[in-house]
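Engineer: I'd like to go over a predicted model; first the sequence, then the structure.
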Amino acid sequence: MIKKDNNVEEAKKVLTEIENRDLSKIEDTLEKERVNFEKQLNPEKDEEVNFFNFYGNTVFLGDSITEGLSELEIIDEYNVVSEKGDTVVKAMYQLDKVKQMNP
């Protein structure tokens, strides 16, 4: 019974602390986090996206079209595992290489 009373008292303390918090500060903090999150999802139109950084931990497995991503310098050559003429069957043999890259 004593343990139960302690839990009730602790719960009352927590609720009192929450009740005494300044709601406007909490709302401001939440709004700042929301704005930061939206900026990450939708960069400014004037802001140029650096695809080398954006796809830094990504591996692209494919064919000549995928290979073109690195040839056009859209993404780093390291992130592309492909050869012209690759097929789905041939790609199966590249999976070990992709696993070793640990994207």
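Structural biologist: Ah, there it is. Numbering: from 1, shown residues only.
Engineer: from here on, contacts and neighbour counts on C-alpha atoms
Structural biologist: Noted.
Engineer: which element is residue 37 on?
Structural biologist: Element membership of residue 37, judged by DSSP states H and E, is helix 23-41.
Engineer: list the buried ones in that helix?
Structural biologist: Residues of helix 23-41 include none that count as buried (16 or more other CA atoms under 10 Å).
Engineer: The structure to be compared is supplied as follows:
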Amino acid sequence: MSFVDIISSVNFLYSLGMLLEFASFLWLRRKLPIVKRPFVVPMELPWLGIMCLIPSGFLLYVMAVATKIVYLVVALLTLVRIAWYFLMHFCKSKMWLEFNNAGEKLEDQDLE
């Protein structure tokens, strides 16, 4: 792969992640509007959607101008990540691996 294809693949994956973040942001604001959050964007849902449209357009443009090799690499990496998720879930159900919840323990200590 050329350097340009590698950078394009990274940008494509980043674009997918950012679109997922925008969708999550809007979905959570719609489903749980009164939940206390560490940061508040003081706008109503329709304005938040409009606010997310401009960067989403740039992200979609980055994804649209990708080459075939970039699509292939991104599809392969996405399939590997999905397979890895199910493998970890399987290993956890068989208790072959132990997963630590260090973040939850730290939050519990902060409350005390």
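Structural biologist: Nice, I can see it. Keep in mind that this is a model prediction, so the values were computed, not measured.
Engineer: Now the TM-score, please.
Structural biologist: TM-score for the superposed pair, counting by TM-score structural alignment, normalised by the length of the first structure: 0.30. Supporting figures: 51 aligned residues with a CA RMSD of 4.0 Å.
Engineer: Tell me the helices and strands packed up against the helix holding residue 37 of the first structure.
Structural biologist: The helices and strands touching helix 23-41 of the first structure, judged by 3 or more CA pairs under 8 Å, 6 or more residues apart in numbering; DSSP states H and E, number zero.
Engineer: Next secondary structure after that helix?
Structural biologist: Next along the chain after helix 23-41 of the first structure, taking DSSP H and E as the criterion, comes helix 51-54.
Engineer: in that next one, what's buried?
Structural biologist: So, applying 16+ other CA under 10 Å, buried residues of helix 51-54 of the first structure: residue 52.
Engineer: for stretch 61-75 of the second structure, same thing?
Structural biologist: 63, 70-71, 73-74.
Engineer: before we move on, what about stretch 9-20 of the second structure?
Structural biologist: Of the residues in stretch 9-20 of the second structure, 9, 11-13, 15-16, 19 count as buried by neighbour count, 16+ other CA under 10 Å.
Engineer: hmm, back to that, among the buried residues of stretch 61-75 of the second structure, which ones are in helices?
Structural biologist: Counting by DSSP state H, the buried residues of stretch 61-75 of the second structure place 63, 70-71, 73-74 in helices.
Engineer: okay if I get the residues you listed as JSON lines plus distance to residue 50 of the second structure?
Structural biologist: Listed next are these as JSON lines, based on distance: CA to CA, whole Å:
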{"residue": "63", "distance to residue 50 of the second structure": "20"}
{"residue": "70", "distance to residue 50 of the second structure": "29"}
{"residue": "71", "distance to residue 50 of the second structure": "28"}
{"residue": "73", "distance to residue 50 of the second structure": "31"}
{"residue": "74", "distance to residue 50 of the second structure": "28"}
